[in-house]
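Asks: Next one to model:
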Amino acid sequence: MAHDAPRMTTSPTGLPLAAALNGVAPLLHLGVIRAQGEEAAKFLHGQLTNDFSLLGLSEARLAGFCSAKGRLLASFIGFKLAHDDILLVCSADLLPATLKRLSMFLLRAKAKLSDASAGFQLWGLAGDAVPAALPAAPWSKLDADGGQMVRLYPGAGVDRAMWVAPVDAPAPGGERLADAQWRWLEVMSGVATLSQPVVEAFVPQMLNLESVGGVNFKKGCYPGQEVVARSQFRGTLKRRAYVVQGDAAMTTGQEIFHVNDPSQPCGTVVEAAPHPEAGWSAIVSMQTSAAGGGRLHLAAADGPGLSLLPLPYPLLADI
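Replies: Below is the predicted model of the structure:
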């Protein structure tokens, strides 16, 4: 399938869309797990897909938490407040189950885990609200305004960052972005946040996690590690994440169909948001063969049509 150019590049004011999407948005759909103790980093290193033992204070990590079958139970943005104090930001609807499951593996580790969501505020910063002092590389981190600021992948060409601070810190200044606007920028970044409707639906590569810095193949074992490594190094990956757009509303967990095989779905909506002007955009995980040509449809073989957009980053296998 030919990659269609993104539509609707201007805002209702006539400004380029990227220029209109500047500001801050509270990230109320996210929560925070806190890991504290002298073995907190070592414990997380043995549970998640990324390296937390060597995590520095000026960087963050994207990481997944998998079942023994290599299926994602949660995805995180993690960083250290101190060498023995780590925050994991994840979808709030997954936090209780994730915290309970992680706690099962603590055993005698010198670490404790807690739901710290009530103690922190999380904000998304877009466009000119992202300070120039924050390094441009995704997952870089900066102490800023009494909190921690993490550089995210851009969405639709718009710079993005996440700011995490104690709940009593002053909120960041700037124009308010609507939640839907922030969610759309996240979708357009191509980096999905796993949520409840799609728990255990994907191995990390089905969300391109290894291509956006979320999997370290050189670290030691973690739950599902053998499955994740085998998916990467033995044979071709048959499912990947893509960005699509369409006129109809989309929701997480909806199925995607391809015109050449109308009897069964070829993919799943992972995250979706309305376009700031019209239509919807979504990250979908689907068969790579379905991205090669032919029409895509939402929810049914004769459902609303979808257009495939270019991925905003290269896939690891293509680098």
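Asks: okay, CA-based contacts and neighbour counts for the rest of this
Replies: Will do.
Asks: Going by neighbour count, list what's buried in the longest strand along the chain.
Replies: With secondary structure taken from DSSP state E, the chain has its longest strand at strand 72-82. Judged by neighbour count (16 or more other CA atoms under 10 Å), strand 72-82 contains these buried residues: 72, 73, 74, 75, 76, 77, 78, 79, 80, 81.
Asks: Over to stretch 21-39?
Replies: 21-27, 30-37, 39.
Asks: what does stretch 178-187 give?
Replies: In stretch 178-187, counting by 16+ other CA under 10 Å, buried: 179, 181, 182, 183, 184, 185, 186, 187.
Asks: before we move on, what about stretch 44-64?
Replies: 44-53, 55-56, 58-64.
Asks: circling back: can you put the buried residues of stretch 178-187 in CSV and add secondary structure?
Replies: Converted to CSV, those look like this (DSSP: H, G, I helix; E, B strand; the rest coil):
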residue, secondary structure
179, helix
181, helix
182, helix
183, helix
184, helix
185, helix
186, helix
187, helix
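Asks: Out of the residues you listed, flag the one nearest to residue 231.
Replies: Lowest distance from residue 231 to the buried residues of stretch 178-187 (CA to CA) belongs to residue 187, with 24.6 Å.
Asks: In this structure that closest one contacts residue 272, no?
Replies: Yes - between residue 187 and residue 272 there is a contact under CA atoms under 8 Å: 6.4 Å.
Asks: want to put them side by side, so please do this one too:
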Amino acid sequence: MSHNRNDSATPDFALPGHSILALQGIDALAFAQAQFMNDVAALADGQWQWNGWLTPKGRVIALFGLLRLDAQTLWLLLPDVAAAEFALLLQRYVFRSKVVLKSIDTKVSASFCAPLQAKNAVFAIIKEGQIELDMSGKGGPRRLTIGGVPAGEDEEAVARWIQADLAHGLPRLPDSQREQWTPQQLSLDRLRAFSVKKGCYPGQEIVARTHFLGQVKRGLSLYEAASNLAAGNEVVAGADRSIGKIICTAGTLALAVVPLDAPTEELHCAGIALKTMPLFGGLDR
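Replies: From the prediction side, this is the model:
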């Protein structure tokens, strides 16, 4: 299926696997600024950004949306890791910081239509307990909603949603891909998801050195396969050699980490022909 499909508006559908973690307290912003790879201090109330958490060696543990509700409240929108699990990982670094990590019991839903009020990096509280995010990009309008009445299940719509994520260069990181890739290898500069100027955070030295010394040699590439691909460390190969690894798939679409000068023709994965596709822009926040 081509990622250029022209979709009309659809009803809301549940997004399984997405969860919300709240950081609350007078040190919530300072804690997030010290731990996460993007500049949390640059956000105003009502804004959100792509952000992530790295190992000391600069590998991405998780990629998420970070929302600033107010000066003492942040929400993390986690698409690939459970909020309770992520809270346990973060808790060991709280020490004496006045911040509480709390998993929020709410549902996340989506639709292929324009947001009612949210726009770009500004989210909207459309009613009490319900937050709307603009997930639109060059591939078309998309709306994500946190809270409210739980939406129905629609496996086909969820598959299309994940395909749209991949088509915009938003990598989905299953367990097998955690702690494997640097932000630059995942081309997260396209999403403005990390900072090289804000100061210290785990992995910052690796990220900054790679950036300022011009050592970025690999990045994301989008492929459309002749048939569905299996996920997990599948190799992208050219005519005579392997050139990279697929990190996530959705139907016939796949994102892979490959050299920036990788060939774009005569590629295959496990004998399945691959066509190099352009990545959509417009999902940076």
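Asks: TM value for the aligned chains?
Replies: Comparison of the two superposed chains (TM-score structural alignment, normalised by the length of structure 2) gives a TM-score of 0.88, and 281 aligned residues with a CA RMSD of 2.5 Å.
Asks: quick revisit: which of the buried residues of stretch 21-39 of structure 1 fall in strands?
Replies: 23, 24, 25, 26, 30, 31, 32, 33, 34, 35, 36.
Asks: Leaving out sequence neighbours, find the closest residue to residue 179 of structure 1.
Replies: Of all residues not flanking residue 179 of structure 1 in the chain, residue 25 sits nearest, at 6.3 Å (CA to CA, 6 or more residues apart in numbering).
Asks: And the helices in the stretch 51-200 of structure 1?
Replies: 95-104, 179-189 (DSSP state H, counting those that start in this stretch).
Asks: Give the aligned range of the longest one in structure 2.
Replies: Per the alignment by TM-score structural alignment, helix 179-189 of structure 1 matches residues 158-168 in structure 2.
Asks: Any chance you could list what contacts that stretch?
Replies: Defining contact as CA atoms under 8 Å, 6 or more residues apart in numbering, one finds that stretch 158-168 of structure 2 is touched by 3, 13-15, 137-139, 171-172, 222, 249-251, 253-255, 279-283.
Asks: let's see 6 Å
Replies: Around stretch 158-168 of structure 2, the neighbours that count as contacts under CA atoms under 6 Å, 6 or more residues apart in numbering are 250, 279, 280, 281.
Asks: Give me the distance between the aligned partner of the first one in structure 1 and residue 192 of structure 1.
Replies: The one in question is residue 250 of structure 2. Under the alignment (TM-score structural alignment), residue 250 of structure 2 pairs with residue 273 of structure 1. From residue 273 of structure 1 across to residue 192 of structure 1, the span is 12 Å (CA to CA, to the nearest Å).
Asks: Would you mind telling me which of the two has more residues around it?
Replies: Legend: neighbour count by other CA atoms under 10 Å for residue 273 of structure 1 and residue 192, higher for residue 273 (25 against 21).
Asks: Would you verify that the more buried one is located in a strand?
Replies: Yes - membership of residue 273 of structure 1 in a strand is supported by three-state DSSP.
Asks: nearest residue to it other than its sequence neighbours?
Replies: In space, and not counting its chain neighbours, residue 273 of structure 1 is closest to residue 184: 5.0 Å by CA to CA, 6+ apart.
Asks: Now do the contacts for the aligned partner of residue 68 of structure 1 in structure 2.
Replies: If you follow residue 68 of structure 1 across to structure 2 using TM-score structural alignment, you land on residue 56. The contact partners of residue 56 of structure 2, by CA under 6 Å, 6+ apart, come to 202, 203.
Asks: And residue 97 of structure 2, by the same measure?
Replies: residue 27 are the contacts of residue 97 of structure 2 under CA under 6 Å, 6+ apart.
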